[in-house]
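**Q** Sequence first, then the predicted structure:
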Amino acid sequence: MNFVSKYYPVIICFSLTIFTTIQAQEAKQHPLEAKIDSILSILTLEEKVAMCHAQSKFSTKGVERLGIPEIWMSDGPHGVRAEISWDDWAYAGWTNDSITAFPALTCLASTFNPKLAGEFGFSLGEEARYRKKDVLLGPGVNIYRTPMNGRNFEYMGEDPFLASTMVVPYIKGVQKNGVAACVKHYALNNQEHKRDLINVEVSDRALHEIYLPAFKAAVQKANVWSIMGAYNKFRGEYTTHHELLTKKILKGDWKFDGVVISDWSSAHDTKKAALNGLDIEMGTGTDGLGMTTANHYNQYYLASPFLKALKNGEISESVVNDKVRRILRLMYRTNMSSNRPLGRANNKEHHDVARKVATEGIVLLKNDNNFFPIKDDKNITIAVIGENATRSMTTGGGSSELKPKFEISPLQGLKERYKNATIIHSIGYASGASIYDQVMPSPYDADSLKIEAIKVAKKADIVLFVGGLSKSHLQDCEGDDRKQYGLPFGQEELIDEIKKANKNIGFVLITGNAVDMPWLSKVDGVIQTWYLGSMAGHAIADIISGDVNPSGKLPFSFPKKLEDNGAHSFGASSYPGINLTQEYKEDILVGYRWHDTKKIKPVYAFGYGMSYTDFNIKNVAIDNKKYAKNGTITVSCDVTNTGTIDGAEVVQVYVGKSKSNVKRAVKELKGFSKVFLKSGEIQTVSITINVDELAFYDESISDWNIEEGDYEIYVGNASNNISKKMKITVK
C-alpha cells in the first residue's frame, strides 16, 4: 500500500473538517448570507427564474412551497400611489388606499435641510409599510438639465452635491421601516421626450461628476436596497442592462449589493439583461390574463427565454443565482425581516412633516415694498385669481400621482387662515383635462373668464394670482416634455389685464420647473410654491400670512430665456436630440455652472431665496491655508439675524480653481448649512469639506484626480451672492 492510498481517507476527512470549520466560521460571521445560500440550494431553476420577473403590474412571485413571500412594489417618491389592478393600469378601486401626499422632491431639495429629508423619508416609509409595500419606487435623483423636462418636479435639482446630500437621509428614513427605497432612474434619464428611444452621448467626466454622484451616494452612503433602471440608451446601449453603468460601475466599482429593477418595459434583451446586471424585470408585458399570450409575464426577457438559455447552457446558472441571492437579501431586509415595524398612515405626525417640508421649501423670489406677508385685516379684500387656486395638484403627473385622504387647496388654506379679511375668488383662466397622452380643450370660454377676473380684481385691495403649471400632459408630467417655456392658457395676457385693474399683485407660482417671466415687473411679489401635497393650502397660507418666515432656496437656476440654459444653447443636437441621439454639449457646465462660467445672468440663481428678515454673514475664516490631499477643510462664519423676525438662512460654500489644467466651472457647491436664528441672534456655523471632494474625474486615467495648487473658497447665501472669497492651497 503506498502513502497516498494509505492516508487518503484521513486527508479527505481532515480536509472536510477544515472546510466545514471554515463554513461554520463564515456562517457565524455572515449568518444572513448563509441563510440565503441554504435557500438557493433547494430552489429549482424554474423557481429561481420566476423570482426574476413580474407576476402582476407591481408584484413578483414568491415560492409557496418554501414560504418565500411575494414582493410588492408601489410608485411613490412623495406618497404611496393608489392600488393598481393586477394586469392593467386601471386603479383597483380600493376604498382604503388613501394616503398623505408629501411635497414633490423639488420642494424637499429647496429646504436645504438634510434632517428634514430624513423625517420626510421616515414618514413616507411608514405609510408604505402600512400599505404592506416592500419596495417604494423612489426617490428620483436625475439631474435637472433643462427646464423642459416634464419630470423635473420628481427630482432634486441641478446640483449633484445637493442631490447627494438630500437623498441619503431620505433613503435611510424610508428603510428604517423595513421598506426598500428604489432610487431612480439609473441613469441619464434627463428628458421625457422620446425617453424610451433617445440615445445619450456624454463625456466620462460629466457622467461621473454631474450625473452619477447622487446614485453613488445612495449606494455607498445610504446603503440603498434597490435601484431602478432608466428607459434611455447611453452610447447606444439601453441603460437598464448596461455593461458599463450597471455591471461595471454600479455592481463592480460601487459594490452595490441590492437589486436592480427595470423601469416598466425598459428591458429589451434576454442575454444583456441576464449578463449586465438586471435582477427583476417589471412591466414588459401589459396583459397577464388576456386573450393573447404575447405579453404574458412568462414571455418577459427574464422569464421563459431566460430559463431556456439557462437550460441549454447559453447562460451559466451562476448568473441566475446571483440575481436570486440579491432578491433574497432584499427580502430579508423587508418582508422576511424578523423585526419589521407595522407602519402608520394619515396620522398627525405625517401631516406635520408634510407641512413643515412645504413651508421650508417655499421660496420667496420677489418682495417689492414688503408686499408679503399680508396681514389679516378686516379692512382688506383679497382677490384670489387663478385655476391653480383650486385645482388638485396631487392627481396627474404620471406614476407619482396620488390619492390623498384630503388635499388643502391654496384657496381653502387662505380662507381658513384669514378670518377677518374678505377673500373673493375668480378662476381667471382654465386648462383642459389631461387624459392619457392627450390634452382636452377647456370647457370654459377664455374671454368670459378674463372679464370676470378683471371685475373681481377691481373690487379688491390686493390680488393674489395663483398660476404656473399643472401636472397635466405636456406640462409637469411623465411621458413627454413641455412645449413652451412660458406660462400656458393665456396667463401672461391675463396678468397684463389685471394690472390695469389693480396695481397690487402678488404671484403664487405653482410649478416644478423654471418658467419664462416676462410678467415679473408687473407683480410686486413672487413666491415659488412647487407641488406641496396634502397640506399645500395651509403651507402657502403660513408663508403669505407670515406665520412662517420663508427659508427655501432654489435647487435650480431660472434662465431669462431658454437659450440661456446650457443644454439649449447648442440647439437641437443637445436638446431634444437629432435622429434620436443627443449630445450633452454643455458637458460639466450644468445649471449655475453654465451661468457662472459663461457669465450669463439668470433671472434667479441656484441657491437664491429671500426672507422676511435680514441676515449678515461675516467673520468668514478657514482653519488654515494649506491642506494635504487626504485632509479636511473647515470653513466657519458668524451668521446674524439683523432683522426683527425669527428666520433661517442657508450658508453655502462653493469651491473653484481658476488656474486649472482642465476645464472647470467657476465654482461648485461643496457644503451648506441651514441655521435657524431668532431676531438679533448670532451663531457660528462650521462646514467641513473633505479635500477628496475637490477631485475631478480624469479621463486620461479613468479615475478621480486632485490637482495640486491654489483653490478659491466662496461663502455666501446663493451661487451669485458671495459674501467672502478666500484662497487655499492643496499639496
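**A** Ah, there it is. Worth saying up front: this structure is predicted, and the values here are computed from it rather than measured. Residues are numbered from 1 along each chain as shown.

**Q** C-alpha only now, for contacts and for neighbours.
**A** Noted.

**Q** wait, is residue 674 part of a helix?
**A** No - going by DSSP: H, G, I helix; E, B strand; the rest coil, the assignment for residue 674 is strand, not a helix.

**Q** Now do the same contact list for residue 187.
**A** 142, 211-212, 229-230, 239, 245 (CA atoms under 8 Å, 6 or more residues apart in numbering).

**Q** Next, format these as CSV and append neighbour count, secondary structure and distance to residue 713.
**A** Listed next are the contacts of residue 187 as CSV, based on neighbours: other CA atoms under 10 Å; DSSP: H, G, I helix; E, B strand; the rest coil; distance: CA to CA, whole Å:
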residue, neighbour count, secondary structure, distance to residue 713
142, 29, coil, 27
211, 27, helix, 24
212, 22, coil, 24
229, 29, strand, 36
230, 26, coil, 36
239, 29, helix, 37
245, 24, helix, 33
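
**Q** out of the residues you listed, which one sits closest to residue 180?
**A** residue 229 (15.4 Å; CA to CA).

**Q** Just to check, the closest one is in contact with residue 262?
**A** Yes - applying CA atoms under 8 Å as the test, residue 229 and residue 262 come out as touching, 4.9 Å apart.

**Q** between those two, what contacts are shared?
**A** residue 240.

**Q** before we move on, back to that, turn the contacts of residue 187 into TSV, including distance to residue 688.
**A** Below are the contacts of residue 187 laid out as TSV (distance: CA to CA, whole Å):
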residue	distance to residue 688
142	26
211	23
212	22
229	33
230	34
239	35
245	31
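
**Q** ok, those vs residue 452, which is closest?
**A** residue 142 (41.8 Å).

**Q** From residue 692, how far off is that closest one?
**A** 23 Å (CA to CA, to the nearest Å).

**Q** again with residue 169
**A** 22 Å.

**Q** this is the comparison structure:
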Amino acid sequence: MFRSVKSFLILLLMGSLGAKSTAQENLPIYLNEAKPIEQRIEDALSRMTLEEKVAMVHAQSKFSSPGVPRLGIPENWMTDGPHGIRAEVFWDKWDQAGWTNDSCIAFPALTCLAASWNKDMSALYGKVIGEEARYRNKNVLLGPGVNIYRTPLNGRNFEYMGEDPFLASRMVVPYIQGVQANGVAACVKHFALNNQEIDRHKVNVTVDDRTLYEIYLPAFKAAVQEGKAWAIMGAYNRYKGQWACQNQFLLNDILRGEWKFDGVVVSDWGGVNDTKQAIYHGLDMEFGSWTDGLTMGASNAYDNYYLANPFLKLLRSGEVKEEELNKKVRNILRLVFRTNMNTKRPYGSFGTAEHASAGRKIAEEGIVLLKNNNNTLPINFSKAKKIAVIGENAIKVMTVGGGSSSLKAKYEISPLDGIKNRIGKEAEVVFARGYVGEKSKAQDGLSTGQNLADNRSADQLIKEAVDLAKTADFVVFVGGLNKNDGQDSEGNDRKSLGLPYSQDKLISALAKANKNLAVVMISGNAVAMPWVNEVPSIVQGWYLGTEAGNALASVLVGDVNPSGKLPFTFPAKLDDNGAHKLGVYPGNGEQTYNEGIFVGYRWADKHGTKPLFSFGHGLSYTSFEYGKVIANKKDLAEDGKITFSVEVKNTGKREGQEIVQLYINDVKSSVPRPVKELKAFEKVSLKAGETKTVKFTIDKTALSFFDAAKHDWVAEPGDFRALVGASSADIRQSIGFRLK
C-alpha cells in the first residue's frame, strides 16, 4: 500500500510497477537508478528535513520504520526469520492480525542446515526463503543467526549453525547471497556473544580478544566481507560493560572500522538502553518489543524511543551534531536503494510446492544417522510388516512456538503421518503416545490447534507403549525436546542436559521389548543418552519444518541415504563441556568465558574427553574408504598455497554422500592452540564402487592464530600436520608440511 498519491506517482515513473521510464535523466538524482548509489544517497539526504531523518532511525510499528512519503522513499518492513516468514501481526501488538494468506513454508532449523555441511543447500535455503520474504513485501529478513554453540543448554542454539567458526562461516555466506539476490536484506544476528538466553538482557560477557576473534567473530566477518550482508542485528547482552546494540568496540571499532561494513545496524527488539550511546556507538535503527520499547501502552508510543524525541531534542539544542544523524540515515538509505527502491528485483513467490520441496531436500541432507548397529536401518519391509511408532514428538506440531522463529505454516507433516504416507501400504503402522509433555502454549495469538491432553500416569503410558512394541516387527521411537519454554526456545535456557517427561525410562523399556528399534531425537540441541548402549540405532532429526515427517520417513526407509553430520559436539555429560566445567553458568549478570578458545571439540581434544558423539560425526547406509593424503609440495611459502588430495571410495552397495573434513594441527606453537581445527570440508557424492579425488587448497590464514598483543593474525613458521577424516574424532589420514 502506498502512503501518498505522490509516492505512487514517483514509483510509477521509476518503472517499479512495470512501466518503462522514458525520462530517466530528468528524474531527481536519488530516483535515478543509473546514478551511483552513494550519489543518490547524498541527494536524498539533502532533501530531507531533520524530523524526517529522525523518523527513519526508529520504528513506527512492530516491524516497520517510516520512509519519506513526500519524496517517494518507501518504508522498511522487517520479518522474522530465519526459518520462515512470520505471520502478520497488528501494527502495535504481537497478536495475529488474522490474515488468511500469510501461511508460509516452514524450513528446517539452521542447525539442520549446518548439519548438511552442504554449501549448495545453504544457497538453496537463502534463495527460497528470500523469495518468500520478497513476495510478502518484506525488505529485511531478520536472520540468519550465527552465534556459536558454547553450551548445550542455550535455548536458542537451534537457530544457529553450530560450534565451529569455520563451518558457520562457510554455511552463512551462500544463505546471505541467496536471500539478497531477491532484493531482500539478510540481517545477520545476534552481534555478538549472545550465547545464553537466561539474563540475556543484562548479562555482561567477559572474553579475551583472542577468543573473541578466533571463535565468536569469524562467521560474522564472513557474513560481512564475503556474503556482503546488507544488515546486522545487535544482541541483547553486554560486552565490556556496553550493551551490544550500542557498543563502541563491536559496532564502530570492529564492524565499521576493521571490516568496513556499509550496511545498516538494527537493534534487537527492545535492545537499546541509552540515547547517547545509541547515537555515538554505531546503531542505525531502533526497534522495540512493547509499544515504546520501554513500557507497555504509552501514548504516542514510538516517539518515546531512545532514537526518537530524545534524539531530536539533542539535535535541536545543538548538543548533538546533525552529522551523527546523517551517518545513520545514509546507511538506511543505502538499504532502501538496495532493496525496495531497486526496480529490477524479482517479485518472489510464496507457499509454493517448489519451496516445500526445497525444504524437504535440505531436511533430508541434514538428518544425521548417529548409530546403526547391525544395519538396523533402513527398515526392511520384507521382515517388518507391523511398525509401531511411539512418542509424543511423532504427532506434536513443532512450527509454532520457540520465540521469534514461531511460524504460521501452510502445513506441517508429522513424523507419524510421514511414516504412514510412505509405508502405510507396505506395512501396518500403529501408534502409542509413550509420554506426555506439557501443553503447547499459544504464541502471539497463534496456537498449534492440537489438544494433546492425556491424564494417564507415566507408568501407564510406558506400559501401553511397551505392550505395543512387543507385538511389532519394528519400533520407531520419536522423542527429544520441543519448542516450549525451558527447552528449545528463545527467552530461556534448558534446566539440564537430560530428556524431559521420563523418556529415558521409556526408551530403556522399549529396547528390552524389541531389539528392532530406531530412536529418533527431535531437537536443536545435544541431549544426554544414558541408554545409548541399549539401543541399536539413533537418528538426530532436528526441527525439519513443513515437510518434516516426509523427510524423516524417506531416511528411515532408505529412499534417501543419510548424509548429515553433527555441527556440534554431543557431550556425554554436562561437565564435559568447558563452559560448565570452568564457569558459573548462567552466572549472575556476569559471564566469563574461562574456557577461552577451547569450545566444543577443541575442549574434548585438549582434555582427552570422549564425547557421546563427536563434531562432524554422521553415518551412512554405505561405507567409505580413504586413501593416502598427498600434498603438492612439502613447504608452504608465506604468500603461497598448498593443496592436499585424498581419494575417497564408496565401498558399499549403494550411492551415498560423504563429508570429507580437513583439520590442521600446529605441531609446535608459542601459544596454546587446539589439537586440531577445521579448515576445509567437501561433501562428495559417490556411486557404489566409485572413487573420487577430493582436493583442499589452503594458505597461511588456515595456520594462523590471533595475536592479541599485535591485534593481528599470526602464522608462525614451523611444522604442521594436515588431518583428513570423517569427523573430528575419526581421522583417517594425515601428512606433515612446513610453513617457511
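**A** In hand now; what should we look at? Quick caveat: nothing in here was measured; it's all calculated off a predicted structure.

**Q** Can you calculate the TM-score here?
**A** Remark: TM-score between the superposed chains equals 0.94 [TM-score structural alignment, normalised by the length of structure 1]; 703 aligned residues with a CA RMSD of 2.0 Å.

**Q** More neighbours: which of residue 169 and residue 692 of structure 1?
**A** residue 169 (24 against 15; other CA atoms under 10 Å).

**Q** Grab the nearest non-local neighbour of the more buried one.
**A** residue 118 (4.3 Å; CA to CA, 6 or more residues apart in numbering).

**Q** In a helix, that neighbour, correct?
**A** Yes - with three-state DSSP as the criterion, residue 118 of structure 1 is part of a helix.

**Q** How about the contacts made by the equivalent of residue 714 of structure 2 over in structure 1?
**A** Matched by TM-score structural alignment, residue 714 of structure 2 corresponds to residue 705 in structure 1. By CA under 8 Å, 6+ apart, residue 705 of structure 1 lies in contact with 695-698.

**Q** Mind doing that once more with 6 Å?
**A** 695-696, 698 (CA atoms under 6 Å, 6 or more residues apart in numbering).

**Q** Specify, as a residue range, where stretch 131-138 of structure 1 falls in structure 2.
**A** Against structure 2, stretch 131-138 of structure 1 falls on residues 136-143 (TM-score structural alignment).

**Q** Next, the buried residues of stretch 646-658 of structure 2.
**A** Residues of stretch 646-658 of structure 2 classed as buried by neighbour count (16 or more other CA atoms under 10 Å): 646, 648-652, 655-658.

**Q** How far does that stretch sit from its chain's centre?
**A** Stretch 646-658 of structure 2 sits 29 Å away from the centroid of its parent chain (CA atoms, centre = their mean, to the nearest Å).

**Q** same question, stretch 134-147 of structure 2
**A** The answer for stretch 134-147 of structure 2 is 12 Å, by CA atoms, centre = their mean.

**Q** now swap in stretch 189-201 of structure 1 and tell me
**A** The answer for stretch 189-201 of structure 1 is 17 Å, by CA atoms, centre = their mean.

**Q** What about the counterpart of residue 193 of structure 2 in structure 1, how many residues nearby?
**A** Using TM-score structural alignment, the equivalent of residue 193 of structure 2 in structure 1 is residue 188. The local packing of residue 188 of structure 1 (other CA under 10 Å) involves 25 other residues.

**Q** OK, contacts around the spatially most central residue of structure 2?
**A** With distances taken as CA atoms, centre = their mean, residue 160 lies nearest the centre of structure 2, 3.2 Å away. Residues in contact with residue 160 of structure 2 (CA under 6 Å, 6+ apart) are 110-111, 145-147.

**Q** same thing with residue 692 of structure 2?
**A** Counted by CA under 6 Å, 6+ apart, residue 692 of structure 2 has contacts 647-648.

**Q** And it, what's its match in structure 1?
**A** In structure 1, residue 692 of structure 2 lands on residue 683 (TM-score structural alignment).

**Q** And the host helix or strand of its match against structure 2, how far off on average?
**A** For residue 683 of structure 1, the host element (DSSP states H and E) is strand 682-690. Strand 682-690 of structure 1, aligned to structure 2 and superposed, deviates on average by 1.1 Å (mean CA distance after the TM-score superposition for structure 1).

**Q** ok, then the element right after the longest helix belonging to structure 1?
**A** Taking DSSP state H as the criterion, structure 1 has its longest helix at helix 3-29. Next helix or strand after helix 3-29 of structure 1 toward the C-terminus (DSSP H and E): helix 31-40.

**Q** so whichever helix or strand comes after that following helix matches what in structure 2?
**A** Downstream of helix 31-40 of structure 1, the next assigned helix or strand under DSSP H and E is helix 45-50. Mapped onto structure 2 using TM-score structural alignment, helix 45-50 of structure 1 covers residues 50-55.

**Q** That stretch against structure 1, how far on average?
**A** Mean deviation for stretch 50-55 of structure 2: 0.4 Å (mean CA distance after the TM-score superposition for structure 1).
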